[in-house]
Every structure is written in structure tokens, then in C-alpha cells.
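K.L.:
sharing a model prediction with you, sequence too.
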Amino acid sequence: MEGASITFSFFLIFSGAAVFASVALYTRQPLIIAYIALGACIGPYGLSLVPDLKLLSDIGHIGIIFLLFLLGLDMQPRALFATLRNATVVMVISSTLFLLAGYALALPFLPTRLDALVVGAAMMFSSTIIGIKLLPTTVLHHRHTGELMVGMLLLQDLLAIVVLMLLMGGDGGGSAAALSLLSLPLLGAGAWVAVRFVLLPLIARFDRFHEYIFLVAIGWCLGVAEVAQLLGLSEEIGAFIAGVTIATSPIAQYIAGSLRPLRDFFLILFFFSVGARFDLGQLDRILLPALLLSALVLALKPVTYRYLLGGMSESRSLAWDLGFRLGQASEFSLLIAYIAFDRALISQDASLLIQATTILTLLASSYIVVLNYPTPIAISDRLRRD
């Protein structure tokens, strides 16, 4: 993609996003839906005004990396470990149930058991972006609800790494996944040492120069993300560790505030690419199973989380709140669909089924949360919180 085409693509995406967002706000719709709809309209399967999505999709992925970095900036390490312990049992039981339910529903509609198994695996995860983006900042950073959601999403991210390693690693996928997870504490320890003896002294010396702090923060986030990928972990996990290791610094909140507009810039590209990569012309082939699977996910996940969290002595209102906020498929589900199909492990119908279910549940879940629970982008003034 040449420079001129990148500029033109950015013009179309952000000008179009402004138009679609205006319509969404006038009609009281969540903004995320506007970005996905824009991708479907002007992407390669719509008007084809933005035909090449590879670079834009990669750029949009940076938004997820920054999202996890900002999340880490507000998580104290001691509180994080306590939260992970509490969330482990819920994650294991719920993921097993979602895997089996997705497999059982998809099996009659797909040619092989492996197709159905991958579909079931893709349904185990909830969207980090939807969960965190729609949670009020004060709840996310300072309350038990936010801590519990973060713990569950992080454990799901680790499980997603295992699934992706198995898909990409062939016969050696299990051992590769195990080695990757063993490298997690090594990455955390190395990042802590670098922050303690290099990063914080530099920040303390030059904290008067705001541009310098901004550059150091971006370099640290992306650097640890790249190291994590080299170790077989995900870039998202690396970015989160980068944030946690400097969360105790007084400069953490300044970094978080300065990076939020940059995060939103890249997340718009991410949601645009989600809508643009789905071939609407093929939807009729998997429409019925996609609707059934979407209904299953939207109904089963909130109920499952409600009773599992209730069993941990969490309040009923908190359990329902988290259940609906986590009641969708994930951006990891899309990645599983792309990788498994590219490696000829699943059929095109299975890949399309995962993509369609993920998009449908992202859309429906956004509506449910925005219309019924406090969010930063709520349509009602009564529910708008930040």
C-alpha cells in the first residue's frame, strides 16, 4: 500500500467514522457499532473503497496493545495476584462449559468434528475491548468489579495463547505453549528490573519534559510487547506487564491520561477492520447456525457467570453486571478463525461461523450493556459514567 493510498484510506475511515458516529448518536446507538458498520460498507466486501486491509488491521491491533498497557497502569501487583486467584476457578469452569456448548451446537452444521471443536474453542473467550471500554473508569480502576473483570480477562488471554500456540504449532504446539507460559514470570521479573534500575531513574531525571515522558511510555509499552511475542506470549500480555511494572510510579496516571486519545485512534481502525474483513456475500451459508450460536453465547455467558460468581459470595447485582459485560465472543475468536483457516485446519464455513458469531455478539452485547448498565458512552444521562 503506497503512502498516498494510506492517506486516502485514513481520510475515508475517519471522515466516514465521524459521519457514522453522528448518525449513531442521533439515533442513540453505541459508537462501536458505527465503526463496524463503516467497515462493512466501504471495505472490500462492500463498496471496496478501502480494498487492502492487511496494513490497516495490523495498525488497528496497536489499539488493543495500548488498551492493555493502560489497564496495567492502574493495577497494583499485589491486588492483581489476589484477583487472579479468585478468578481462576470461574475461568476454568466457564471456559469448559462454553467449549462444550459451542462444540455441540456447531457439530450438526459443519463437515468435521475438528471444525466444531475450533468453533467451541473460539467461544470460550470474552472481548477485552468491549469489557474494558464499556466499564466506567472509576469502577475499572478503584472497585472490586473492575479488578475481578480484569483478572478473568487476563486468564482468558493466557488460555487464548495456549489455543493459538496449539493451532500454529502442529505436533509441537503443546510443548511450545507450555514453554511460553513458563516464560511469563521471566518476562515479568525482567520488566520489573528494567523499570526499577533504568526507566524510573530516567523519568525522575527528565520528568519536566512531557514529550520525553510520552515517548518513553510508548517505547516501553511496545518494547515489552515485542519481547513477549518473541517469548511465545501475546503482545497484549506484554503490554499489560509493561503497565503493571510502572503502576506504582507517581507518573503512571499522567501516562495513562496522555495515551488515551492515541488508544482510541487505533481502536477505531481495529473495529473498522473487524467489519471490513467479513464477507457479507457468504453470510447466507452460515446464517442459521450463526444466529443460533450467537443466541447461545448471549444467553449462556451471563447466566453462567451469574451463578459461578454467586458461588464465590459475590453479590447478585455484581454477578449479573459482569455476566452481561462479558457476554460476547472475543477479538481472540476472530484471530482463531483467521489462523485456523489459513493453516487449512478448518473449513471456510467454520471460519465464517466464528466471524459472524463474534460480530453479532459484539454488536448485541454492546447494545445490552450500553442500554442497561453504566458506561462512558451510555445513551441515557442516567447511565453515563466515566
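P.N.:
Structure received. Keep in mind that what you see is a predicted model, and the values were worked out from it rather than measured.

K.L.:
from here on, just use CA atoms for contacts and neighbour counts.
P.N.:
Fine.

K.L.:
measure the most centrally placed residue in the chain to Ser330 for me?
P.N.:
Closest residue to the average C-alpha location of the chain: Thr128 at 3.4 Å, with Cα atoms, centre = their mean. For Thr128, the distance to Ser330 equals 7 Å [Cα to Cα, to the nearest Å].

K.L.:
for Ala24, same thing?
P.N.:
23 Å.

K.L.:
check Arg113 too.
P.N.:
Arg113 is 22 Å from Ser330, by Cα to Cα.

K.L.:
those two: who's more crowded?
P.N.:
Legend: neighbour count by other Cα atoms under 10 Å for Arg113 and Ser330, higher for Ser330 (29 against 15).

K.L.:
wait, that one sits on Thr357?
P.N.:
No: shown here, Ser330 and Thr357 do not form a contact pair, counting by Cα atoms under 8 Å, at 9.8 Å.

K.L.:
for the helix or strand where Val163 lies, which helices and strands make contact with it?
P.N.:
Assigned by DSSP states H and E, Val163 belongs to helix 144-169. On a contact count with 3 or more Cα pairs under 8 Å, 6 or more residues apart in numbering; DSSP states H and E, helix 144-169 meets helix 77-106, helix 137-142, helix 173-194, helix 235-245, helix 316-325, helix 331-342.

K.L.:
can you tell which of those helices is closest to Met165?
P.N.:
Closest to Met165 of the helices and strands packed on helix 144-169 is helix 173-194 (Cα to Cα; 5.4 Å).

K.L.:
buried set for the closest one?
P.N.:
173-174, 176-177, 180-181, 184, 187-188, 191-192 (16 or more other Cα atoms under 10 Å).

K.L.:
likewise for stretch 70-84?
P.N.:
Neighbour counts using 16+ other Cα under 10 Å place 70-77, 80, 83-84 of stretch 70-84 among the buried residues.

K.L.:
in TSV, list the residues you listed along with distance to Gly232.
P.N.:
Output for the buried residues of stretch 70-84, formatted as TSV (distance: Cα to Cα, whole Å):
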residue	distance to Gly232
Leu70	22
Leu71	21
Gly72	20
Leu73	23
Asp74	25
Met75	24
Gln76	25
Pro77	22
Leu80	22
Thr83	24
Leu84	21
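
K.L.:
now, which of the residues you listed sits nearest Leu371?
P.N.:
Of all the buried residues of stretch 70-84, Leu371 sits closest to Leu71, with 24.1 Å by Cα to Cα.

K.L.:
isn't the closest one up against Ala239?
P.N.:
No: at 9.2 Å, Leu71 does not count as touching Ala239 under the criterion of Cα under 8 Å.

K.L.:
structure B:
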Amino acid sequence: MFLRHRQHLRSSLPQTAYYSDRLPFDEKKVVVSGGIIAQFMEGQLATLFTGVVVVFLIAVLLLIILYRVRIPSVVAFLIAGFLAGPSGLGLITNEESISFFAELGVIFLLFTIGLEFSVSRIIKSRRYVLVGGLVQVVSTIIVWTALMHITGMDFLHAFFWGMLISLSSTAIVMKVLADRMEVDSPHGRATLGILIFQDLIVIPMVMITPVLAGTTDTDISLAKLLIGSFVIIAVVYIASKYVVPALLLHAARLKNREMFLFIVIGTCLIVAYITSEFGLSMALGAFLAGIIISESEYSTHAMSSILPFRDLFTSFFFISIGMIFNFQFFMQNPLVIAELVLLVVGVKYATGTLASLLAGLPPRACVMTGISLAQVGEFSFVLATTGASLGFLAQDSFQLFLDVSIVTMGIAPLLMGLSGKIAVPLSTPLHRIVPDRNHAQETIEPGSEDHIIIVGYGLNGRNVARSADIAGVPYRIIEMNPDTVRDEKAKGKPIMFGDAAQGEVLKKAGIAKARVLVIVVNDPFGTQQIVQTARMLNPAIHIIVRTRYMGEVSTLMELGADEVIPEEFETAVEIFTRILYTYLIPTSEIEHLVSEIRAGGYQMLRSVNTPSYSFDNLRVLVPDVEIRTIRINDDSPYAGKLLKDTMIRSEYQVSIVAIRRDQQMIISPGGEEQLISGDLVMVLGSPDNIISAFSF
């Protein structure tokens, strides 16, 4: 049908605006030098401000509406851009200014991704970056090239389309994963590794496009590719090792926040400019700049400084994408666009699933990775713009690509939201094809009863295992990261590779004889599946689940969990416990209160009308009383004296309630106790009296 519609597309396009001149990634439209000054000189600042206000009002309204139905904010921004743009209500007819902010949004987004993923972390994720990324990109290009060639498209154009479709949206996928707290989940790590490879492969893709178009000499283009790659690698290495750390150290010593911020942003923009001079994307340069700073000890502070800019400008990116959606073209060609959207989603789901499977993930995580990658990315717009500017991508193909891409980006958050629910049925065929990869590769013979099964070997899982070692309690670990399994297996840990949501994996870990199941994974839907499966296999097992948010507690309890520990409330409980200790609340009463909070499912913290609680609070009853610790030094007048001879109690109304001497604690010392230099004494009294008693 795509072939039948090609002639219709050409006949319909003269009635439709050509949108390549409004594409937010046309770097000719976003050159910083002179752009803003020209707007001032032409009196367009008011128009720019009005447009921004209109877009923000529409976006805020949509965010409020869509939040109530749990639709991701990315969709709200896309719709806001469409409504405000030329194809919508026509409130903004010149969106070049917003396109400038959109380009900044992509730059800052990729910059923060680079900050989070240093070279060492990329090397650690090399299985996903190299194996997963290479398989996903190559397989997508091969499949799409074959499909387009079958429809009658010549090989070079079909190959170029394959490159366009092979890239996914880092901006959308990372935002959805971050919002759902799934960045550190198995499918989140695999998805991000593949996206990093895609972002890097854009370099050769952009450089070979003129070769495909026949507008440049092949030898010259390859030479430019090699020279450009060498220069960029050299800049990244020198800057990360010598230049940027020295500048950031200087700013940190001066404690100048403005200087630090400008160095961070300057590094981002300078490296982006260097890459653009070699004909590459500025966003790719920003990603490399983030890697440069990530190698220093200031990456965390840099991230906190740049975060507000990223969130603001990233919203402009999504809005500008909505603006270039040509609704008239869409209505004239709905069938061919719908066909291509389904084809893009299907092909990219299949290649993403295959790539993550070969990278070592279990089937369910592979399915979720494939769904996460099933859209066209923002770097594809960069590549498409390059092809259009060279005349290699025809006008009808360019507009068709834009509409198909934007639709796939719009439905991506919705598909990712459903991925957890549909991953289990979709992964069932994969379990039949690759059963050994899922649960038979690393089999553990339980060998004992009443053991603990720990699902997830991150920080919490390691702490549980360490505590079990100390207590002498046997345990088994189930982990989905093959590298972790290999490393810990070499250390002698009882660990196996597999997806605990599958019953066979739990059986291999001895679920029938286990006493406790501890689930500490960053996968909300996977956690629910594990609880449900474990309860079916062993109705008597005690299931403890760590979750991120309070909203997940009731669902997990209904599925069969015995205890659900939400991180956000447990953190609050621990902080408040420390606060109560500083107010000298008796330990027994603090423990009683904490028990009541947990026993009531944290309802005491969630309720608006929280009942009051009475303490025997020493500071409330006697507000001027404090307990302090004082060191007895050699020059202290009390050193060498008996307590009864110091006259501290009679003269200053200060009592010494305990003395710590070496490793010994003397509680309620008598008058015959001698104070020795080096003693640490705990005194009780008013702050003023304590100061008077020990000021000499």
C-alpha cells in the first residue's frame, strides 16, 4: 500500500506547506551568533515573548488535564506544540525562536545524560552498548532497507530510510524511564546502553549521507570522518584529563557559584560548537561535554546546577516537535501514515527485543526494552535534515517521515506505560525459544530449608546478604544482570541468573522450602509479578518487598506481600527517629511509635488528621535542660580531682551522669570517682550553667 500511495503523496504535497524550513534541528536556524540580536533589531522580542506565554498556558492546562488520567507530560508538550503551531490553532506562525530554545533543550538533555554516564560507566555497560546497540541498529537498517526495497525504492534511498528508522528518542525514553523510576532496572540499563550507541553512531551516519547522495567524493568524506573522529576524541581526552578539572577546581576553591556554572555551561556549548564545525550534531557534542565533566569529582554539583535549565529547555524541544506536525498532510494520507507507524513500531520492537536478548537479558526484560525503543528519535531529524538539504530526501518523503516520526514519539510514552503489563504474555514465546537463557544457565541446588531468597543484588540486596552472612542464615540470590552474576559467582556467592517473575526460576532457587522472600528490584510491574508467582508456589512463605512509593503498598499487599517497605516513608521515619532522640525522648517510646506507624501501614503519616502522641519529653518538661559531652584535658582544673571535690553540682547545678574512659563507660559515677585527663564526661544541666562550669 505504501507503493500505491507514493504518487498520491506527490500530488497532495503542493497543497501542503513544506516543513523542512521549520524543523527545530536545522542548525542554520539556530546559530547563536546574531540570532537574538537580529530579533531585537527587528522588534520581534514582543512576538517571541507572546509566543512563549501562549505555549506555556496551553501546556500548563494540558498538564493538569492529562495528569489526572496519568498520561505522561511528554504527550502534553507535543499536543501543546501542535495546538499552538501553524497546523493547529495558528497562534504561533513563526516558531523559529522557539526552535532555538528547543535546540538548547536537546543540548542540555544530552549534556546531563553524559554527566550521568562517565566513560567508566559506559565501559561497565559495554555489553548493552556494544552488543545490544550494534545488533539493534544493524538489524533495523537491514530489515527496513529490505522492506523499502521490496516496495520499489532504490537501494541507496532505502538504506538511508533504514538509518533514519534505526534511531530512537533518547529524550522521550529517558524522561519516561526517569519518571517511572526505572532507569536502574534491567530493561532501563539495557535501553540506555543501546541509546548511547545510537547517539554515537549518528557521527558516521551524518558523514556518509553526502556519499549516499553522491554530492561529495567518497575518499574526501571518509578522510573527514577519520579526521573529525580523531579531533573529537583528542578534545574529549585532553579536556577531561587536564583543562576542565583544573577550571572547576579553581572555581570550587574560590567558592564562586557563578563561575562554576558558567564553566559548566561553557564546556557544554564549546564542545557542541566544535562538533558542529565538523558537520555533526551540537547535541552529540553536548553529550561528549557531559562525559568530560563526569570524569571529575564535580559531576554531581554540575548536574544540580544544570538541571533547571534542562527541564525548561527540554519542554521546548517537545513543544517544537509538536509544531512541525502537519495535520493537513496527515488527514490527506492517513492510511499510509498508519501503516508506516505500525511498521516502525513492529520492526523496532522486534530488533530491540532481539538486541537485548543477545546482550544477555531475560525474555521479559527484553520485551520491555523492545517496547521502549519502538519509536523514531530526535537525532533522526538531524539526519533527515541533512538528507533534505542535499536533495537526497525528496519533499514528499521528508514530510511523510516527519508525520510518522512524530506519531511514534507521541505514542511512545503510552506504550512504555503498558510495557509492564503486556511484557509477560509477549515474553511467553521467548521462554520456549530460549529456556536455558532464562533459568537453566545458573542453577543453584538449595540444599537446605528455611533459607532466604533475595531477588535483586543492588545495594539493598547486598546489605541483606551481608546481614544473613553475619547471622549465619542461608540464602540464595536471583539477579538479572549477567555481569553481576558472573562476578559474584566467582566470589563464591550463591547467586543465579534469571527473571524471578518466572515460576521456574523461583523453583530453582528453592521457593518451596524457603522461609523468606526479599524483593529489592527497581521494576514495579516485575515486583508485582514476582509477589504473585511466589505466593502461588509457596502460600506459607513470608514476602518482604521494598518499593519506592507509598502508592504501591496496597497493590502489593493485595497480591500477597506480607510486608511492604516504602523507601519514601521509611526514610522519613528514620529521620524523625533521630530527631526524637535529640529531644531526649525515651527509647522505648520511640520504638513504640515506630511500631505503631508500621503496623498501621503508615496510615498515621498519610492521614490529614494525624492523632497527637504524648511523650515523656525531658526537653518539653524541662526546656532549659541539655545533655552535653565534655572532654577533660590536661589543663582542666578538674583533672585528677574526685567528683565530690570539683563542686560542679553545688556551684553550677550541673551533674555528671556518665564518664567514658578508654573503652569503658561509667554510668552514674559516685563522688569518689576520680576524673582523669582524657575522660569524656556527659553532663546534665542548663546550657548557661554548663558553659560556666567548663569555661577556663
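P.N.:
That came in fine, so what should we check first? For clarity, every value in this text was computed on a predicted model and none was experimentally measured.

K.L.:
care to give me the TM-score?
P.N.:
Remark: TM-score between the superposed chains equals 0.87 [TM-score structural alignment, normalised by the length of structure 1]; 382 aligned residues with a Cα RMSD of 3.1 Å.

K.L.:
looking at the helices and strands packed on helix 144-169 of structure 1, spot the one closest to Ile64 of structure 1.
P.N.:
Closest to Ile64 of structure 1 of those is helix 235-245 (Cα to Cα; 6.9 Å).

K.L.:
so where is the helix or strand following that closest one in structure 2?
P.N.:
Using DSSP H and E, the helix or strand that directly follows helix 235-245 of structure 1 along the chain is helix 252-276. Using TM-score structural alignment, helix 252-276 of structure 1 corresponds to residues 299-323 of structure 2.

K.L.:
list the contacts for Gln253 of structure 1?
P.N.:
Residues in contact with Gln253 of structure 1 (Cα atoms under 8 Å, 6 or more residues apart in numbering) are 73-74.

K.L.:
can you tell me how far it sits from Glu2 of structure 1?
P.N.:
37 Å.

K.L.:
how about Asp74 of structure 1?
P.N.:
39 Å.

K.L.:
go on, Leu117 of structure 1?
P.N.:
In this view, Leu117 of structure 1 and Glu2 of structure 1 are 40 Å apart by Cα to Cα.

K.L.:
between the two, which is the more surrounded one?
P.N.:
For Leu117 of structure 1 and Glu2, the more surrounded residue by other Cα under 10 Å is Leu117, and the numbers stand at 20 against 6.

K.L.:
gap between that one and Pro108 of structure 1?
P.N.:
Distance from Leu117 of structure 1 to Pro108 of structure 1, by Cα to Cα: 12 Å.

K.L.:
equivalent analysis for Ile354 of structure 1, please.
P.N.:
According to Cα to Cα, Ile354 of structure 1 and Pro108 of structure 1 sit 15 Å apart.

K.L.:
between those two, tell me which one has more neighbours.
P.N.:
Neighbours were tallied for Ile354 of structure 1 and for Pro108 using other Cα under 10 Å; the higher tally belongs to Ile354 (32 against 12).

K.L.:
the more buried one pairs with which position in structure 2?
P.N.:
Using TM-score structural alignment, Ile354 of structure 1 lines up with Phe401 in structure 2.

K.L.:
buried ones in the helix or strand its match falls within?
P.N.:
Per DSSP H and E, Phe401 of structure 2 falls inside helix 395-433. Using 16+ other Cα under 10 Å as the test for burial, helix 395-433 of structure 2 gives 395-413, 415-417, 419-420, 422-424, 427, 430-431.

K.L.:
and stretch 129-141 of structure 2, by the same measure?
P.N.:
129-137, 139-141.

K.L.:
check those residues and tell me the two furthest apart.
P.N.:
With distances taken as Cα to Cα, the most widely separated pair in the buried residues of stretch 129-141 of structure 2 is Val129 and Ile141, at 17.2 Å.

K.L.:
and the most far-flung residue of structure 1 relative to its centre, what element?
P.N.:
Residue farthest from the centre of structure 1, counting by Cα atoms, centre = their mean, is Arg205 at 35.2 Å. Using DSSP H and E, Arg205 of structure 1 sits within helix 200-206.

K.L.:
which strands or helices does the helix or strand following that helix pack on?
P.N.:
Next helix or strand after helix 200-206 of structure 1 toward the C-terminus (DSSP H and E): helix 210-230. For helix 210-230 of structure 1, the packing partners by 3+ Cα pairs under 8 Å, 6+ apart come out as helix 54-73, helix 173-194, helix 200-206, helix 235-245, helix 252-276.

K.L.:
rerun that using 6 Å as the cut-off
P.N.:
Applying 3 or more Cα pairs under 6 Å, 6 or more residues apart in numbering; DSSP states H and E, one finds that helix 210-230 of structure 1 makes contact with helix 235-245.

K.L.:
which residue packs closest to Pro210 of structure 2, ignoring adjacent ones?
P.N.:
Among residues not flanking Pro210 of structure 2 along the chain, Thr216 sits closest, at 5.8 Å (Cα to Cα, 6 or more residues apart in numbering).

K.L.:
now do Ile61 of structure 2 against Val236 of structure 2, distance only.
P.N.:
Actually, residue 61 of structure 2 is Leu. It isn't Ile. From Leu61 of structure 2 over to Val236 of structure 2 (counting by Cα to Cα), the distance is 42 Å.

K.L.:
just Leu358 of structure 2 next, same as before
P.N.:
31 Å.

K.L.:
Leu357 of structure 2 now?
P.N.:
If you go by Cα to Cα, the gap between Leu357 of structure 2 and Val236 of structure 2 works out to 32 Å.

K.L.:
now Ala290 of structure 1: closest residue in space, sequence neighbours ignored.
P.N.:
Thr357 (5.2 Å).

K.L.:
with Pro566 of structure 2 instead?
P.N.:
Excluding the flanking residues, the one nearest Pro566 of structure 2 by Cα to Cα, 6+ apart is Thr547, at 4.8 Å.

K.L.:
burial count for that neighbour?
P.N.:
The tally of other residues near Thr547 of structure 2 (other Cα under 10 Å) stands at 22.

K.L.:
and Leu107 of structure 1, by the same measure?
P.N.:
18.

K.L.:
please apply the same query to Leu261 of structure 2.
P.N.:
Neighbour tally, Leu261 of structure 2, other Cα under 10 Å: 17.

K.L.:
alignment lookup: Ala365 of structure 2 to structure 1.
P.N.:
Using TM-score structural alignment, the partner of Ala365 of structure 2 in structure 1 is Leu318.

K.L.:
what does Arg432 of structure 2 give?
P.N.:
By TM-score structural alignment, Arg432 of structure 2 lines up with nothing at all.

K.L.:
kindly report the same for Pro204 of structure 2.
P.N.:
Residue pairing (TM-score structural alignment): Pro204 of structure 2 is matched to Val162 of structure 1.
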